[in-house]
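Trainee: sequence? don't have it. structure:
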């Protein structure tokens, strides 16, 4: 089934971009090198001028694809969530036992990401590390409500809904399946961030991973 990914196109809400970067070599270079540059210097220091210099193109050519660096970050985060959703669906579709299915889902959404050769212009490992550090900047803005109405976060919300359905399948009477699902998704990123930058305030080290923590948390919560 993993070979299925090689023929799938990751779909991002089309209102995020002006021109789909997947439709041209320049667009793919913009995405590939924006990941490399954001990972290298951070989102705050990232500019289209610096990206243009990196890819050997005019800054104006990037604006033909994205109206702002915020929209580019929204594109990258949406692409990541869509890619993660594919992983979740493919790795859980054949599991019939509800508990095993949920445990597998937790592993998928909280594990450290490795590069996927099916998408040669995107380094998923670096993109994942950007998501851990920068994802909150895509929605902690004054425009978040309008961005939400425009559908910019639909993939992220859909992924949480898939996890919610698995939680309900395990325990239909549980009152907070959405809250638990969103806590797993966001908490996984946060625990990985703490492990890298504030290891003294997390147990996610010495062989104990965020995945271990969330499986333990969910199993005890849904008893």
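Mentor: Great, that's in hand. From a predicted model like this one, the values you see are computed outputs, not experimental measurements. Numbering: from 1, shown residues only.

Trainee: alpha carbons only for contacts and neighbour counts from here, please
Mentor: Fine.

Trainee: what's the top helix by length along the chain packed up against?
Mentor: Looking across the chain with DSSP state H, the single longest helix is helix 69-92. In terms of contacts (3 or more C-alpha pairs under 8 Å, 6 or more residues apart in numbering; DSSP states H and E), helix 69-92 is packed against helix 98-110, helix 124-134, helix 154-170.

Trainee: what's the following helix or strand after the last one?
Mentor: Downstream of helix 154-170, the first helix or strand assigned by DSSP states H and E is helix 177-197.

Trainee: what helices or strands is that following helix leaning on?
Mentor: Contacts defined by 3+ C-alpha pairs under 8 Å, 6+ apart place helix 177-197 against helix 98-110, helix 124-134, helix 154-170, helix 210-221.

Trainee: So what's the residue count around residue 147?
Mentor: 18 (other C-alpha atoms under 10 Å).

Trainee: So it versus residue 161, what's the distance?
Mentor: From residue 147 across to residue 161, the span is 19 Å (C-alpha to C-alpha, to the nearest Å).

Trainee: hmm, back to that, format the helices and strands packed on helix 177-197 as JSON lines; extra columns: distance to residue 87.
Mentor: Formatted as JSON lines, the helices and strands packed on helix 177-197 follow (distance: least, C-alpha to C-alpha, whole Å):
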{"stretch": "helix 98-110", "distance to residue 87": "7"}
{"stretch": "helix 124-134", "distance to residue 87": "12"}
{"stretch": "helix 154-170", "distance to residue 87": "11"}
{"stretch": "helix 210-221", "distance to residue 87": "16"}
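
Trainee: and of these, who's closest to residue 73?
Mentor: Residue 73 lies closest, by C-alpha to C-alpha, to one member of those: helix 124-134, at 8.5 Å.

Trainee: so that closest one versus helix 177-197, what angle?
Mentor: 100 degrees (axes from the mean of the first three to the mean of the last three C-alpha atoms, to 10 degrees).

Trainee: list the buried ones in helix 124-134?
Mentor: Within helix 124-134, the residues that qualify as buried by neighbour count (16 or more other C-alpha atoms under 10 Å) are 124, 126, 127, 128, 129, 130, 131, 132, 133, 134.

Trainee: take a look at this one as well, against the first:
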């Protein structure tokens, strides 16, 4: 973290989730090896959240592997009825999907039953429907890091809610379909084209011009 001495409100778990998601995103941005689960732009959510919570719970390796398997199954459900592509459905398809996957995994780690696991994923997805993709200067960095951290904390909140008995009302299958519908209705400028939102600010364009001058030809779409 930028300031290791800073005392986070919310405790060490929230701090560690921020730190670990940031670490994964930093590896991605420096062209290191990451697991794009569900995408490179949302790669920090699942490992940065699930592994951090697993460590705090002293979960055994086999349990952690099963939790990651649960995350993958949630991802399969999303891929079957929707998309992971921000170009098609905005950031809800990336960080939103990652949040749903992580939430299901966390519910499993917390000894939730099947209903609670699915409810956790549903609530996480519902909370991020409509999330747009507007990367500054066309780079998957700002506001992508913040959205990864938001998705991670959302996953933890929704897992807690599910195990506490909160009712998502709309089940996971319908939530995925609703997310897909909403995402495809987003204006093209808010679907990873740098045409609107933060990507269309003066500062974003200035950053893009500087990066182009430095030889980064892929910075502006």
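Mentor: Perfect, thanks for sending it. Small disclaimer: the values here were computed from a predicted structure and weren't measured.

Trainee: Once they're superposed, what TM-score comes out?
Mentor: TM-score of the superposed chains, computed with TM-score structural alignment, normalised by the length of structure 2, equals 0.25; 100 aligned residues with a C-alpha RMSD of 6.0 Å.

Trainee: Identify whichever of the helices and strands packed on helix 177-197 of structure 1 lies nearest to residue 80 of structure 1.
Mentor: helix 124-134 (7.3 Å).

Trainee: tell me the angle that closest one makes with helix 69-92.
Mentor: Using the same axes, to 10 degrees: helix 124-134 of structure 1 against helix 69-92 is 120 degrees.

Trainee: Which residues are in contact with residue 73 of structure 2?
Mentor: Taking C-alpha atoms under 8 Å, 6 or more residues apart in numbering, we find residue 73 of structure 2 in contact with residue 101.

Trainee: List the buried residues in the strand or helix carrying it.
Mentor: Under the criterion of DSSP H and E, residue 73 of structure 2 resides in helix 61-81. Neighbour counts using 16+ other C-alpha under 10 Å place 64, 67, 68, 70, 71, 72, 74, 75, 78, 79 of helix 61-81 of structure 2 among the buried residues.

Trainee: Just put those in JSON lines and tack on distance to residue 19 of structure 2.
Mentor: What follows is those, written out as JSON lines (distance: C-alpha to C-alpha, whole Å):
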{"residue": "64", "distance to residue 19 of structure 2": "19"}
{"residue": "67", "distance to residue 19 of structure 2": "21"}
{"residue": "68", "distance to residue 19 of structure 2": "20"}
{"residue": "70", "distance to residue 19 of structure 2": "23"}
{"residue": "71", "distance to residue 19 of structure 2": "21"}
{"residue": "72", "distance to residue 19 of structure 2": "23"}
{"residue": "74", "distance to residue 19 of structure 2": "25"}
{"residue": "75", "distance to residue 19 of structure 2": "24"}
{"residue": "78", "distance to residue 19 of structure 2": "27"}
{"residue": "79", "distance to residue 19 of structure 2": "28"}
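
Trainee: tell me the two of those that are most distant?
Mentor: So, those by C-alpha to C-alpha: farthest apart are 64 and 79, at 22.6 Å.

Trainee: Let me have the helices and strands packed on helix 69-92 of structure 1 in a markdown table, adding distance to residue 79 of structure 1 as columns.
Mentor: Listed next are these as a markdown table, based on distance: least, C-alpha to C-alpha, whole Å:
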| stretch | distance to residue 79 of structure 1 |
| --- | --- |
| helix 98-110 | 14 |
| helix 124-134 | 9 |
| helix 154-170 | 9 |
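
Trainee: These: which one's closest to residue 190 of structure 1?
Mentor: Of the helices and strands packed on helix 69-92 of structure 1, the one closest to residue 190 of structure 1 (C-alpha to C-alpha) turns out to be helix 124-134, at 7.0 Å.

Trainee: packing partners for the closest one?
Mentor: helix 25-41, helix 69-92, helix 177-197.

Trainee: could you check the angle helix 25-41 makes with it?
Mentor: Using the same axes, to 10 degrees: helix 124-134 of structure 1 against helix 25-41 is 60 degrees.

Trainee: Give the buried residues for the following helix or strand past helix 124-134 of structure 1.
Mentor: Later in the chain than helix 124-134 of structure 1, the nearest helix or strand by DSSP H and E is helix 144-149. Buried residues in helix 144-149 of structure 1, counting neighbours by 16+ other C-alpha under 10 Å, are found at residue 147.

Trainee: Please tell me I have it right and residue 96 of structure 2 contacts residue 122.
Mentor: No: at 10.4 Å, residue 96 of structure 2 does not count as touching residue 122 under the criterion of C-alpha atoms under 8 Å.

Trainee: Tell me which of these two has more neighbours.
Mentor: Neighbour count, other C-alpha under 10 Å: between residue 96 of structure 2 and residue 122, residue 96 has more, with 33 against 30.

Trainee: From residue 115 of structure 2, how far off is that one?
Mentor: 20 Å.

Trainee: Same question for residue 162 of structure 2.
Mentor: Taking C-alpha to C-alpha, one finds residue 162 of structure 2 at 9 Å from residue 115 of structure 2.

Trainee: which residues are in contact with both of the two?
Mentor: Common neighbours of residue 162 of structure 2 and residue 115 (criterion: C-alpha under 8 Å, 6+ apart): none identified.

Trainee: More neighbours: which of these two?
Mentor: When residue 162 of structure 2 and residue 115 are compared for neighbours, residue 162 comes out ahead with 26 against 12, by other C-alpha under 10 Å.

Trainee: Could you measure from the more buried one over to residue 155 of structure 2?
Mentor: 10 Å.

Trainee: list the residues that contact both of the two?
Mentor: residue 120.
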